[in-house]
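Undergrad: this is a predicted model, with the sequence first.
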Amino acid sequence: MKNLENTPKIYVGTYGQYNDGSLFGKWFDLSDYSDSKAFYKDCYEYHRNEFLPELMFQDWEYIPDFLISESWLHEDTFRYFEITDEMDEDRAEAFEIYCSSIVLWPSNGNDLDETLQGFEESYQGYFSGTIKDPELEFTYQYIEDTGMLSDVPELLQRYFDYEAFARDLFLEGYSEYDGHVFADY
């Protein structure tokens, strides 16, 4: 959880207090914990004045919705943040997109390591710079990387329709989300 400005936090109250009309709780900074066991221990300790408190996550910041709900924190949340902390910002954003929009992890039943492996195989990169169209920018890179036009005379290369080829690539084979390109496997 390297970015202290965007540190994941959860406001933890209890259903008992909420049902009594109170929003009493506390913000817990997840960067203070190494795992969910320590986090839950502190939550229960904070609400020790209640007999068997039923924790309620009333609000959260910088935690993807697929990892949390009002009464649930996914068991791999801390591992997810360990993994994304090792990535640069673009790659971490792409991994969140991959989990939430492409493979629908964790509801797909895969474990986090399988999901990470699939992401590594699928992710092609972030394209949003020079051309302003991520799909077209990826297509230029794809053609250069594959050497597709390397045996074509330069005079004829000028007539290649990159836009049409980009449409074909993204109709079947690749997907783009906010500048991030993924291979469809």
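TA: Received the coordinates, thanks. Residues are numbered from 1 along each chain as shown.

Undergrad: rest of the way, CA atoms for contacts and neighbours
TA: Noted.

Undergrad: what helix or strand is the residue lying farthest from the centre of the chain on?
TA: What lies farthest from the middle of the chain is Leu155; by C-alpha atoms, centre = their mean that is 43.4 Å. Taking DSSP states H and E as the definition, Leu155 sits inside helix 154-157.

Undergrad: okay, one more to line up with it:
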Amino acid sequence: MEIYVTNLSQYNAGKLVGEWLELPCSEEELQDALSRVLDPDKEYFITDTEGLPFTVNEYDNIYRVNEKLEQYVALEATEALCVTFLLSEGYDWNYSIEHHEDVIVYAEQNLEDVAYSLVEDGCFGAIGTSLENYIDYSAIARDLSYDGYREREEGVFYYVG
């Protein structure tokens, strides 16, 4: 996960002075990198990012971005997926970190497979074997998408919050 930090006053003077920073890093490493890019100037902006799980604006606080990434890499893989899912659904960083445990991740790759699993698990009540052939799983899948179930590359996600 990287950001490109650019010296703002040099940029305004027509020079591109900047550096890619790999985050998260220690505060000392961050200060050293910023001093290389900014000295003697103090203003910067973020020109580009790669691999970040959240959106960064050009004038965001780099120390706060670094702190967020430290939190992110400390998560288990599934927890990180849940945080990324909540962020993609429009929730802010703090909310996503606090509520990632309220996301259910289904290993199935599409909503119709989830519909089959939910029927098998009895979520719609007991259904006799003579009626199983009449169940419209694609309609259940469509309704699940209306209820907030989302298909993603990593599986199907549902936020219960």
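TA: Received, thanks. The shown structure was predicted, so the numbers you read here are calculated from the model rather than taken from an experiment.

Undergrad: hmm, back to that, so the helix holding Leu155 of the first structure aligns onto which residues of the second structure?
TA: Using TM-score structural alignment, helix 154-157 of the first structure corresponds to residues 129-132 of the second structure.

Undergrad: counterpart of Leu111 of the second structure over in the first structure?
TA: By TM-score structural alignment, Leu111 of the second structure lines up with Glu135.

Undergrad: quickly find the element holding that match.
TA: Counting by DSSP H and E, Glu135 of the first structure is part of helix 134-146.

Undergrad: in that helix, what counts as buried?
TA: Residues of helix 134-146 of the first structure classed as buried by neighbour count (16 or more other C-alpha atoms under 10 Å): Pro134, Glu135, Leu136, Glu137, Phe138, Thr139.

Undergrad: what's the closest non-adjacent residue to the second one?
TA: The one in question is Glu135 of the first structure. Ala166 (6.2 Å; C-alpha to C-alpha, 6 or more residues apart in numbering).

Undergrad: what sits against the one you found?
TA: Glu135, Leu136, Thr139 (C-alpha atoms under 8 Å, 6 or more residues apart in numbering).

Undergrad: go on, Val160 of the second structure?
TA: Asp102, Val103, Ile104.

Undergrad: 10 Å instead, please
TA: Neighbour list for Val160 of the second structure: His99, Glu101, Asp102, Val103, Ile104, Asp147, Gly148, Tyr149 [criterion: C-alpha atoms under 10 Å, 6 or more residues apart in numbering].

Undergrad: out of the residues you listed, who's the most crowded?
TA: Tyr149 (22 neighbours; other C-alpha atoms under 10 Å).

Undergrad: quick one: it and Glu108 touch, right?
TA: No: with contact taken as C-alpha atoms under 10 Å, Tyr149 of the second structure and Glu108 are classed as non-touching, separated by 11.9 Å.

Undergrad: anything in contact with each of the two?
TA: Contacts common to Tyr149 of the second structure and Glu108, judged by C-alpha under 10 Å, 6+ apart, are Val114, Val156, Phe157.

Undergrad: quick one: map the last one onto the first structure.
TA: In this case it means Phe157 of the second structure. Aligned partner of Phe157 of the second structure by TM-score structural alignment: Val181.

Undergrad: quick one: buried residues of the strand or helix carrying Lys68 of the second structure?
TA: If you go by DSSP H and E, Lys68 of the second structure is part of helix 62-73. Neighbour counts over helix 62-73 of the second structure (16+ other C-alpha under 10 Å) mark Ile62, Val65, Asn66, Glu67, Lys68, Leu69, Tyr72 as buried.
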